[in-house]
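Student: I'd like to go over a predicted model; first the sequence, then the structure.
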Amino acid sequence: MNSKLYKLMNWPEIEEIIYSDGKDPHRILGAHKVGGSMLVQCFLPEAEKVEVLLRKGTKSRRYEMELADEAGFFAALLPYQKDPHAYLYEVTNQDGTQKTIADPYTFEPGIQREDCIKFTSGIHYSIYEKLGAHPQERDGIQGCSFAIWAPFVARVSVIGSFNHFDGRIHQMREVDPCGIYEIFIPDVGAGEEYCFEIKSKAGDIFRREDPFAFAKSKKNEGCALITNPPEMIWHDEAFLQSRKKVDKAEMPLSICEISPDLFLADRKIAEDDIYLSEALLHLVQENGFNAVEFMPVMEHDDADPYAVTNFFALSSKIGRMEHFMKVIDTLHRNGIRVILDFPATFFSEKNQSLFRANGSPLYEYAEPTKERQPKSGYLTFDFGRKEVVNYLLSCALYWCSLCHVDGLRITDIAKIIYLDYDRPPGGWIPNIYGGNQNLEAEDFVKTLNQTVHKKDSGILMITKETANWPKVTTSAKEGGLGFDYKWNSGWARDFFAYMDNDPLYRSGHHNELVFSLIYHYTEHFLLSFSHEDIGGFSEMLSRMPGDSKQKEAGVRFAIAYLMVHPGRKMIFRGVCEIEADHEKHLRTLMQDLNRLYFEHPALYELDDAEGGFEWINSMAAQECMMSFVRHGKKEEDMLLVVCNMAGIPREFTVGVPRDGKYTEILNTDAREYGGNGLGNGTEVLEVVKREADGREFSIQVKVAASSLLVLRFVPYTAQENKIRLIRHETYVKMEEEQDESREALRKKQEAEEEKLLAELRKKYELEMSRQEESIREKYHKIEAEKIMHVVKASAKKTE
């Protein structure tokens, strides 16, 4: 080796490269000014020979590099060039193949100090634009930037199809003590597979997927794909603006929950296939919903869609990101909201990008009392790390920004905000105040809601919470968590606990049916028959007692009751997409129920106000009956609901709050829904002044077994009121005349009765007198006979 070159070599640092032990390979590799010359060094383990093509203006000169170490470390001392990219490597490999490559170690970091400060503070909401893999142009050269957060490790390399998955070739530099590593590799682009190789401080070497990967490799497990940013021309600006103006407390919301995996199970998505958009739009519109909620669309474990394996990557089962964006754009242009399930409370060990990301707990809690959720075994995110919180916040904003989604549904937060959830005594450690609240998780949930709402106030934040944490849907300023809606899981549980019983035994469970209205106004609730509650139609049908007809009636009643009960609505797709023999009837019912819901403000306008609901009769447990009124802002919007949960048809006298007319606008026993058609039909039910249910007025209604009626209130017109007044006056006059006639008749009857009574009394007295006289005569005769008998007896003795 040239002696001058030899003296310039830093052998300890070279060994650091050869043994892949360094955190700053850019300090050694690449081009570095040495006096008036330029020292160029590279590490190419598979190379037999390396030459440098040095450009100067329009000319170039070739320099052969010297092999400084047999492991593949090459060096050359060249004339200084101000342009750091003024050279290329011509490499001849040991197998005889040749290639020309640019040096990846001549580029400045793409991640700045400010990025690191914001990331470690938990406020870099677009960190996904920095970390991960991003095809881009730097200094006029096309390539790909790679970056990963991996603190407390000895070395990080990016490996992939472009370097034969050799972790020695593209060692990355740590750009900040926070543990972010970065490298820009020229001539690497979309479609290449990659992952990261990490060497722990203990010397263990392992691979990790990219936590910020936008696509997963289908060929190699554990690898991601480099992707170009999706190109999309949106047409939903008017829709996005309109959602900001809607009052979430008063807007109607009817959601169809959809599993993309099930929906696409037997369909093949081609590159130019528009089936997904058309099929989803048809499903939602045909059933009358105004929103869809997708179960996780991220890459996930086949056995559990909530076990997400890549939080930033769209499931390959759905197709490319452009496909999914077009689906959302199509739905938006038809006025349909899109909500995504976002499992931000846990992740699975199968997530090869997050589980022990640096060889030890990093994204998950390290404490055994917090690390796993006891029943599922899933790992809980470490909400005490700002970087982990930043990861989740940026992921939420990524889907909201990139895909224009209208809402996120966070999985059960009770499992993260309670330290003792599902844990036995002694299996958890109290917080610093001695309580059972996970203060870090509580702060994360509040921050998530505030951050998303700050970005766009029209985005809906929804959650499931199963342990009665207070003020879930109250703003953080008022001491709440800041969600817009909360799943009312208790309602579905109590409802089915009632409906599972045979009608003969339901009376003993009546409180379970009416209990929900006691606590309904404590939160902004969303009622659901979700995949967790019922599964598909067949599962729901099987829960109902009785024969097939009774089961179908029970299902119709259940769906209708959900739609008329206060709260927003969500129904799993399995209820809408059903077996052929039931499909037509139930779809017609679903269409009519959604139409009823949207056309009548009483069913949504005052969902969260006590004035929006009024019990008529909640106490008829023995009859398995109940009735109530839904109110809107206008008095004439009132709807009367009558439910018969008994196994037999009934006729009820139902009290009503207002005098007027009532017409049947929905009957779950109608023939078009598969019922028997028992009800009140088109008959106008006029109120009568007869007390019932503590009301002055009432109507008489017929209700089929296991069915629900909705009756619309129609106030009398001025003309009708005049006619009713005339009828009433005529009725009153007739009543008075009838009263007078009845009084005269009464008096006549009384006189006749008195005369008859006098005659009877006279006859009675005469008869009694005769009887008394007869008795006296008989008495005197008997006494005379006795005296004669005594006289005769005395005469005999004398003789």
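Tutor: That came in fine, so what should we check first? If you're wondering where the values come from, they're calculated on a predicted model, not measured in any experiment. Numbers count the residues shown, from 1 in each chain.
Student: contacts and neighbour counts: CA atoms only from here.
Tutor: OK.
Student: let me know the secondary structure of residue 556.
Tutor: At residue 556, secondary structure determined by DSSP: H, G, I helix; E, B strand; the rest coil is helix.
Student: try this one next to it:
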Amino acid sequence: MALRDTSLPEPSGPAAPTGAVTAAPPLDATDRGRLLAGAHHDPHALLGAHPVPGGIAVRALRPFARAVSVLTGGERHPLASEGDGLFSALLPLETIPAYTLLVEDGVRETADPYRFPPALGELDLHLIAEGRHEQLWRALGAEPMVHEGVAGTRFTVWAPNAQGVRVAGDFSCWDGTAFPMRSLGSSGVWELFLPGIGEGATYKFEIHSRYGQRFLKADPMARRTQEPPETASVVTASHYEWGDAEWLRGRGATPVHEAPFSVYEVHLPSWRPGLSYRELAEELPAYVKDLGFTHVELMPVAEHPYGPSWGYQVTGFYAPTARLGTPDDFRYLVDALHRAGIGVIMDWVPAHFPKDDWALARFDGDPLYEPGDERRATHPDWGTYTFDFARTEVRNFLVANAVYWCEEFHIDGLRVDAVASMLYLDYSRDSGQWEPNVYGGREDLAAMAFLQEMNATVYRRCPGVVTIAEESTAWGGVTRPTDTGGLGFGFKWNMGWMHDSLEYLAKEPVHRKYHHHEMTFSMVYAYSENYVLPISHDEVVHGKQALVSKMPGDWWQRRANVRAYLGFMWAHPGKQLLFMGQEFAQGAEWSEQRGPEWWLTEDGYHSAGDHRGVRDLVRDLNARYLRAPALWQRDTDPAGFRWVAVDAADDNVFAFLRYDRAGTPLLAVSNFSPVVRHGYRLAAGDEVPAWEEVLNTDAARYGGSGVTNPGAVKTEDGHVTLTLPPLATVWLMPYAG
């Protein structure tokens, strides 16, 4: 029984075979050779139906077919074999009729791909050429659609150096011979509409380079991929119905740097190993909400072939990894987080890409996404390629990708990885391995322009979204607006604070007085940028030890140090980020294979209470933080901070005031020595008659010794006298009683 393409209209009558076949005029030998080799720029001029002297010539290229016929007007016209999979006939007609092909390789009836005009408009091509197609994913890639009344998929790809491009997939036994694409001129874009191909089909592009090579490449714009280690692209369309309209309306109501922002960093595949996106949606939002974090930050979810790269070597920039489900499954997870009141930040990696031969590297046989100069193309640290930020289409590919995640997946923020490696031409390079810019400097001007364009475009198109730079140098203006020469990020990770404070905490308390400045230096530059204070995955892997294991002393002291540090961190100007597993003082380094050691907190483990105590503290830190605008409302305003004790090095004590917009203060005092300090006087001023302790990291419920300051603590002569618990941070606010 014949298989029928359901996108086609019902036949008008029985398809009876006609008489003798009249051959169509033969193809020019050169055209024929280029067509069969997959190196022809305009296969539509050779295939399909065309008026010729004596009638209408119809030609099809079907290498696996036993026979091909044309169905039109209730009649079947067999095509003659020309060899090499070519079939043709001359129909005695004056005009090109409505017709379909009956292909006997199954047997199936299908519309002829080569009778359709381009399914990509002139405006799309113009915007691609200009590098300003801000929704590039709607123009390039595989788009299921109805074209000229027929359902199918439009395939488009940018490959300007290719001699020819064909589509190969499961629908063609991975042989691209039957489906050569046409070049759409100087844009470098190739296009083909394939009737009857729909969602779920797997495909790649078969590139014929100008050097005579032929190879298969995954679609750079694929919105879905096969699960690694398989590498094909998958035709997809979203059918997800969002339920987060209220979240989206409210997320930009308060500028993000004046709002609470407490981030839980997650590696989705290992948070609860084995869970899919939808299964994670049943557990992750509830866990994060219970701990009081305002946002999650997801380590890269874009498709990557090598799991131990944690997602930082991306091959599918437009596809959520298939390891955990479909793109709509990922939408479901984001939606669930939003409905729980939790924002979603995603790590985004535009600095580099791996050299896998089926992906972006030398995509059309020449350097395309990477620079042509090998010295600039290869990233010396990671053995990957860097992007050619000076190339219009490459910049467009990345800018549109940032917009894509925000618009299509409702992502609330992009944390941009490895910004420093993009900004400096000499990054990790010795002399002779790089060339100065046109001004003789080491700054990568094209990368600067790209980051400015990306930030400006995202902020314009996606209200309420924030961009965050992982930038580890003293580059000026990372979070300054682009119209004043800045890079335009919303936040910058404060790597200096992180390194200095962890260096201080790693010292035995007796030696800390010699490193006191490492804890105070951050306030010298705290208002030069809008900062996030990160204790990220990078700090708890590769021999750096987990947070609690960095600390000196016995088990009690290590936990006390962590609790004191977290109290200091939450009170310090800047937003905060904590990597999963550190919220309950996991002692082992993070492993992407095992994930957090949840069993440490479970009943039956002998130290479960110790770990749950740290987690209880994190929950209370977030709860108190949310109720204390002094800790977030003026994060970028120097008037929102005042040192109370900045030079108490011999005591290992730090004390400062934070103020909200109304002037209400919060006093934070940290004692990083293992002794109780009784009667400790601090010059907090006369503005508050009496204080009360609202948080104490030494509380017994957190696993501490229970040294507290109960009741009202009065101010006398501008001083407040406290009992400072050992290895602890206390927060005090104006007495409410």
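Tutor: Alright, I've got the coordinates. The model shown is predicted, which means the values in this text are computed figures rather than measured ones.
Student: what's the counterpart of residue 539 of the first structure in the second structure?
Tutor: Taking TM-score structural alignment for the superposition, residue 539 of the first structure sits opposite residue 546 in the second structure.
Student: distance of that match relative to residue 600 of the second structure?
Tutor: Computed with Cα to Cα, to the nearest Å, the distance linking residue 546 of the second structure and residue 600 of the second structure is 14 Å.
Student: which neighbours do those two share?
Tutor: Taking Cα atoms under 8 Å, 6 or more residues apart in numbering as the contact rule, the neighbours common to residue 546 of the second structure and residue 600 are residue 586.
Student: I'd assumed residue 317 of the second structure was in a strand, is it?
Tutor: Yes - the assignment for residue 317 of the second structure is a strand, going by three-state DSSP.
Student: residue 213 of the second structure - how many residues pack around it?
Tutor: 12 (other Cα atoms under 10 Å).
Student: and it, what's its match in the first structure?
Tutor: For residue 213 of the second structure, the aligned position in the first structure is occupied by residue 204, per TM-score structural alignment.
Student: quick one: contacts of stretch 278-288 of the first structure?
Tutor: In this structure, residues lying in contact with stretch 278-288 of the first structure by Cα under 8 Å, 6+ apart are 256, 290-292, 330-331, 576, 587-588, 590-592, 594-595.
Student: now list the buried members of these.
Tutor: Under a neighbour-count criterion of 16 or more other Cα atoms under 10 Å, the subset of the contacts of stretch 278-288 of the first structure counted as buried comprises 256, 290-292, 330-331, 576, 587-588, 590-592, 594.
Student: I'd like those as a markdown table, with secondary structure appended.
Tutor: What follows is those, written out as a markdown table (three-state DSSP):
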| residue | secondary structure |
| --- | --- |
| 256 | strand |
| 290 | coil |
| 291 | strand |
| 292 | strand |
| 330 | helix |
| 331 | helix |
| 576 | helix |
| 587 | helix |
| 588 | helix |
| 590 | helix |
| 591 | helix |
| 592 | helix |
| 594 | helix |
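Student: residue 731 of the first structure: which of those residues is nearest?
Tutor: Closest approach between these and residue 731 of the first structure, by Cα to Cα: residue 592, at 41.0 Å.
Student: quick one: contacts for the residue in the second structure that the closest one lines up against?
Tutor: For residue 592 of the first structure, the aligned position in the second structure is residue 620, judged by TM-score structural alignment. Applying Cα under 8 Å, 6+ apart to residue 620 of the second structure gives the contacts 291, 695.
Student: if you set the cut-off to 10 Å instead, what comes out?
Tutor: Contacts here follow Cα atoms under 10 Å, 6 or more residues apart in numbering; on that basis residue 620 of the second structure touches 291-292, 614, 626, 694-697, 702.
Student: could you do residue 277 of the first structure as well?
Tutor: By Cα under 10 Å, 6+ apart, residue 277 of the first structure lies in contact with 323-331.
Student: same check on residue 26 of the first structure?
Tutor: When the contact criterion is Cα under 10 Å, 6+ apart, the partners of residue 26 of the first structure are 32, 104-108, 171-174, 183.
Student: so the alignment partner in the second structure of it: helix, strand or coil?
Tutor: Residue 26 of the first structure is assigned residue 44 in the second structure as its aligned equivalent, the criterion being TM-score structural alignment. When states are read from three-state DSSP, the local structure at residue 44 of the second structure comes out as helix.
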